[in-house]
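# Quick one, structure for this:
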Amino acid sequence: MDDISLAAVALLCLAALAAGWIDAVVGGGGLLQLPALLVGFPQLPPAYLLGTNKAVSIVGTSAAAITYTRKAPVDVRTAVRIGLAALAGSVAGAFFAAGINSAVLRPLIMVILLGVLAFVLLRPAFGSTAPPPGPVTRRRVLAAIAVAGLGIGFYDGLIGPGTGTFLVIALVAILHMDLVTASATTKIVNVCTNFGALVMFAHQGTVLWRLAALMALFNLAGGTLGARMALKKGSGFVRGVLVVVVVGLVAKLAYDQWAA
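Presented below is the predicted three-dimensional model:
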């Protein structure tokens, strides 16, 4: 942190604030926070940026999870089961993260985001209809554990940005949740994935702890505010934020790739 300007630190803190808000509403805050870290520390290996991103994100995600579980109809048992699988997946992903080349991060994330955008736009009613009555079948829960837990958890540990968005989409698609309930459940799962990945990054010594602590304060404020707004405004608001965030991030990543 000694070789970075005060202006750069201020921008990183603002990015953490915005990322916390976005993450709490619909997920994907890391797609703002991680590029900000890439700009602030272009000379560092990606593993340090990924580790610092996790140390910041877990604070805002935990605050959002607490806010949601107090007021939203969350099936905590199902969320924890998916979260434990996601924790295992994220530890495995973080183990392989040290070998990632920063040159592949932007195009990879951009391709994934384009797929997310196409899915949401082609499904206008996605996440806005009430879930079907009755308990969720065991098959659907197992599918959610495999896809949202192990699969997306591995991605979270390996790369990370967009995990919350992908979890929301997976939970709506597999468990037929509305967007607010899916966002609430995602926060619990995301705490598990962040924790698993952070343990591995900390073990490898690839976390900038002083910077992470400062950014985490802003991420905490953003996460708390975002969760409250999502609960108050409902699924239509969450869907609108999802589309705006994905479009904006695709445009930003495309510009960065073209400029490079």
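# Please count neighbours and contacts with C-alpha atoms only from this point.
Noted.
# Let's verify Ala125: helix, strand, or coil?
Three-state call for Ala125 (DSSP: H, G, I helix; E, B strand; the rest coil): coil.
# just Val74 next, same as before
Of the three states, Val74 takes coil under three-state DSSP.
# From Ser235, how far off is it?
Distance of Val74 to Ser235, computed by Cα to Cα, to the nearest Å: 15 Å.
# secondary structure class for Asn194?
The local conformation at Asn194, judged by three-state DSSP, is helix.
# about what we covered before: of Val74 and Ser235, give the one with the bigger neighbour count.
Using other Cα atoms under 10 Å as the criterion, Val74 and Ser235 rank with Ser235 on top: 23 against 20.
# and for comparison, fold this next one:
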Amino acid sequence: METTLYFLIVICFLAGLMDAAVGGGGLLQIPGMFNVLPPNTPVPTVLGVGKVASFSGTFTATWQYVRKIAVPWKMLLPAAILAFAMSYLGAKSAAYFPVQYMKPAMLAVMVAMFLYTFFKKDLGQTARTAALTRRELFWGLFFGALIGFYDGIFGPGTGSLLAFVFVRFYGYDFLAASASAKVINTTTNLAALTFFIPNGHVVWTWALPLAAANLCGGIIGARLAIRGGTKFLRYGFMVLLCLFIGKFARDLVV
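I've put the predicted structure just below:
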């Protein structure tokens, strides 16, 4: 088990770095955990341990971002609270929701997001200076609730969806969008933990070292993103979308 744990520490470090820099750390972390942990490990335990690690890295990356990047707290805080509640509701509803339809729907969404970002070269390259309108505040609550529910019931691509919403509908640059997305993503991860921890789905001897690894990756990833700026994040965002498109397409074919 020691060798397995060391391997998972490396995976979680890389997942934390990837997630903080451009998002999508779950693409690496969740499959890695399912493949490396003992085959008889219950699925809720795998997800619970993974959420502890993810929360640690996302929270750390969020702290790194908001110290240096201005984010729209007036909209983010109520949206994050609503996303928290809806993420918990999504987790509770997962057993009754036709999740099999999520992958083809998300494949179409990711393809559309990639094409839009690719052809609109200036997307997310200019920092917004205007204050948010009441209508934008309302839509922030709506998107927070909708994506929070999606994160609770399915999950993959949540950070990418949030970042795209902030860039496309609010006119933020990719750096401010990534910082804003991390704030909400942190709360949705926390919502999942309020379900997994009380129900005994977390093995702490696995979760704590993996959380430390993800945290370290989150620190480095956030610093790389801040230093690389919006151009780096735009290219990273498109690469991430390609990975998601490939994963969803493969899952539908296999």
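# List the contacts of stretch 59-79 of structure 2.
Applying Cα atoms under 8 Å, 6 or more residues apart in numbering, the contact partners of stretch 59-79 of structure 2 are 20, 137, 140-145, 175-176, 179-180, 182-184, 186, 215, 218-219, 221-223, 226.
# Let's see that with 7 Å instead.
Around stretch 59-79 of structure 2, the neighbours that count as contacts under Cα atoms under 7 Å, 6 or more residues apart in numbering are 20, 137, 140-141, 144-145, 176, 179-180, 182-183, 186, 215, 218-219, 222.
# Stretch 82-95 of structure 2 now?
By Cα under 7 Å, 6+ apart, the list of residues contacting stretch 82-95 of structure 2 reads 141, 144-145, 148-153, 184, 187-188, 191-192.
# quick check, distance from it to the centre of its chain.
Mean-position distance between stretch 82-95 of structure 2 and its chain equals 15 Å (Cα atoms, centre = their mean, to the nearest Å).
# Narrow the contacts of stretch 59-79 of structure 2 to just the buried residues.
Taking 16 or more other Cα atoms under 10 Å as the criterion, what is buried in the contacts of stretch 59-79 of structure 2 is 20, 137, 140-141, 144-145, 176, 179-180, 182-183, 186, 215, 218-219, 222.
# Between all of the residues you listed, which two are at the greatest distance?
Distances among those were taken as Cα to Cα; the most separated pair is Leu137 and Leu215, at 31.0 Å.
# Trace Val239 of structure 2 over to structure 1, please.
Under the alignment (TM-score structural alignment), Val239 of structure 2 pairs with Val244 in structure 1.
# Its match: how many residues sit nearby?
For Val244 of structure 1, the count of nearby residues is 11 (other Cα under 10 Å).
# what's the answer for Pro42 of structure 2, then?
13.
# Map Gly51 of structure 1 onto structure 2.
Matched by TM-score structural alignment, Gly51 of structure 1 corresponds to Gly48 in structure 2.
# compared with structure 1, how much does the helix or strand hosting its match deviate?
Using DSSP states H and E, Gly48 of structure 2 sits in helix 43-68. The superposed helix 43-68 of structure 2 is, by mean Cα distance after the TM-score superposition for structure 1, a mean 1.5 Å from where its aligned residues fall in structure 1.
# Show me which positions of that helix end up buried.
45-66.
# any idea how far it is from the chain center?
Remark: helix 43-68 of structure 2 is offset 9 Å from the chain centroid, using Cα atoms, centre = their mean.
# What sits closest to Phe142 of structure 2 if chain neighbours are left out?
Ala79 (7.7 Å; Cα to Cα, 6 or more residues apart in numbering).
# neighbours of the counterpart of the one you found in structure 1, just the number please.
When structure 1 is aligned by TM-score structural alignment, the residue opposite Ala79 of structure 2 is Ile82. Residues contacting Ile82 of structure 1 under the criterion other Cα under 10 Å number 29.
# what does Met110 of structure 2 give?
For Met110 of structure 2, the neighbour count with other Cα under 10 Å is 23.
# Contacts only, for it.
Met110 of structure 2 makes contacts with Leu241, Ile245, as judged by Cα under 7 Å, 6+ apart.
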